[in-house]
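Sharing a sequence plus its predicted fold:
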Amino acid sequence: MKRVSILFVCMGNICRSPLAEGILARIAREAGLADRFKIDSAGTGGWHQGKQPDRRSIAIARAHGIDITEQRARHIRPDDFEEFDLVLAMDRANVAELRAMAPGAGNIMLFGDAALQTGEDIPDPYYGGPEGFELIYTRLLTGCIALVETLGADQASLSGKTSSVR
């Protein structure tokens, strides 16, 4: 089966998108499908380039058994639109920026459409407290489980296989 490449994108690549990257990698690994996915994250802005994810994203990931401390923020590159099958933006502002960067790219989608089927934005928790990070963790987990179930081999149900990340 073809390997599916997914790039998660938020504004600075320190809160939502690195958390989504870590969650999807963990779910795919626990489902025995890690080799079926190429997963990365990037930001529409480059001001955090080279930095670790926000300490609150690291903390919420750690609380759910996921280590994202090795990730480093990066700015989206023009070749990302060619390299990845799906470029999943966390909110509509990110979608608009990505489409301005690559007007002809047909692989740019809102995470809320592609993964959650709700059309919702994943809100930026940067200026809030820990409850905002827990909220986005829950939404990202739900969407990432759906992505693995939809894009993974066998359409296998993941219930029970992701208990350590819930």
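All right, it came through fine.

From now on I want contacts and neighbour counts done on CA atoms only, so please keep to that.
Fine.

can you map out the helices along the chain?
For the chain, the helices defined by DSSP state H cover 16-30, 55-63, 80-83, 92-101, 111-114, 130-151.

Check it against this one:
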Amino acid sequence: MSYRVALVCLGNICRSPMAHVVLEDRLVRAGLDDRVQVASSGTGGWHAGDGMDRRAAAVLRDAGYDPSRHRARTFTIDWYAENDLLLAMDHTNRADMLALAPTVPQMSQVRMFREFDPEASGDDDEVPDPWYGGSDGFRDVLAMIERTTDRLVSLLPEMMDSARR
């Protein structure tokens, strides 16, 4: 039985697909790729079916990742049944996700991605949207995603054990 983690941003072409690619990479390195499945989506559906933003893909490729398989998807109520952990990139994404929660208990599935970032603080817990900026913004987001993902992967075995209880 797999533990399923979903990463969610606005359009599913920058932040969440970057996190998806990095998380899959880190799961392979940790030997957890056979126990954890990863998905990503956006709360807005206007990019559904599109590939990753070219700037996001370039930053990932430059760092040694393969961004080529991504196709944007839209977050729906079904994601609650299909995933164990839903990680929002910012508070607006989180609010949009919670608005679709079928029941109050399922709202606990939704957490902030940077909740796992060792450098995050109470007033700095969002992954900034690099869409309107230049390459530096995408590189900054990748660094944030990498350190957050490293911590998340270290905690996943415990989270999976808790989910089984």
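Ah, there it is. All of these numbers come straight from a predicted model, not from anything done at the bench.

Just give the nearest non-adjacent residue to the residue positioned nearest the centre of structure 1, would you?
By C-alpha atoms, centre = their mean, the mean C-alpha position of structure 1 lies nearest to residue 20, the distance being 3.0 Å. Take residue 20 of structure 1 and drop its neighbours on the chain: the residue closest to it by C-alpha to C-alpha, 6 or more residues apart in numbering is residue 140, 5.9 Å away.

Verify the stated contact: that neighbour with residue 23.
Yes. Because the distance of 7.5 Å satisfies C-alpha atoms under 8 Å, residue 140 of structure 1 is recorded as touching residue 23.

which residues are common contacts for these two?
Counting by C-alpha atoms under 8 Å, 6 or more residues apart in numbering, residue 140 of structure 1 and residue 23 have no common neighbour.

one step back: the residue nearest to residue 20 of structure 1: how many residues sit nearby?
25 (other C-alpha atoms under 10 Å).

quick one: what's aligned to it in structure 2?
Counting by TM-score structural alignment, residue 140 of structure 1 corresponds to residue 145 in structure 2.

if I pick its match, what's in contact with it?
So residue 145 of structure 2 contacts 18-19, 22 (C-alpha under 8 Å, 6+ apart).

how close does residue 133 of structure 2 get to residue 100 of structure 2?
The gap separating residue 133 of structure 2 from residue 100 of structure 2 is 30 Å, by C-alpha to C-alpha, to the nearest Å.

Among the two, which residue is more densely surrounded?
Each of residue 133 of structure 2 and residue 100 has its neighbours counted (other C-alpha under 10 Å); residue 100 has more, 15 against 9.

wait, isn't that one in contact with residue 76?
Yes. Counting by C-alpha under 8 Å, residue 76 is a contact partner of residue 100 of structure 2 at 7.2 Å.

Please name the nearest non-neighbouring residue to residue 112 of structure 2.
residue 88 (4.8 Å).

Next one: that neighbour from residue 1 of structure 2, what distance?
Note on residue 88 of structure 2: its distance to residue 1 of structure 2, by C-alpha to C-alpha, is 24 Å.

Kind regards, and thank you for your time.
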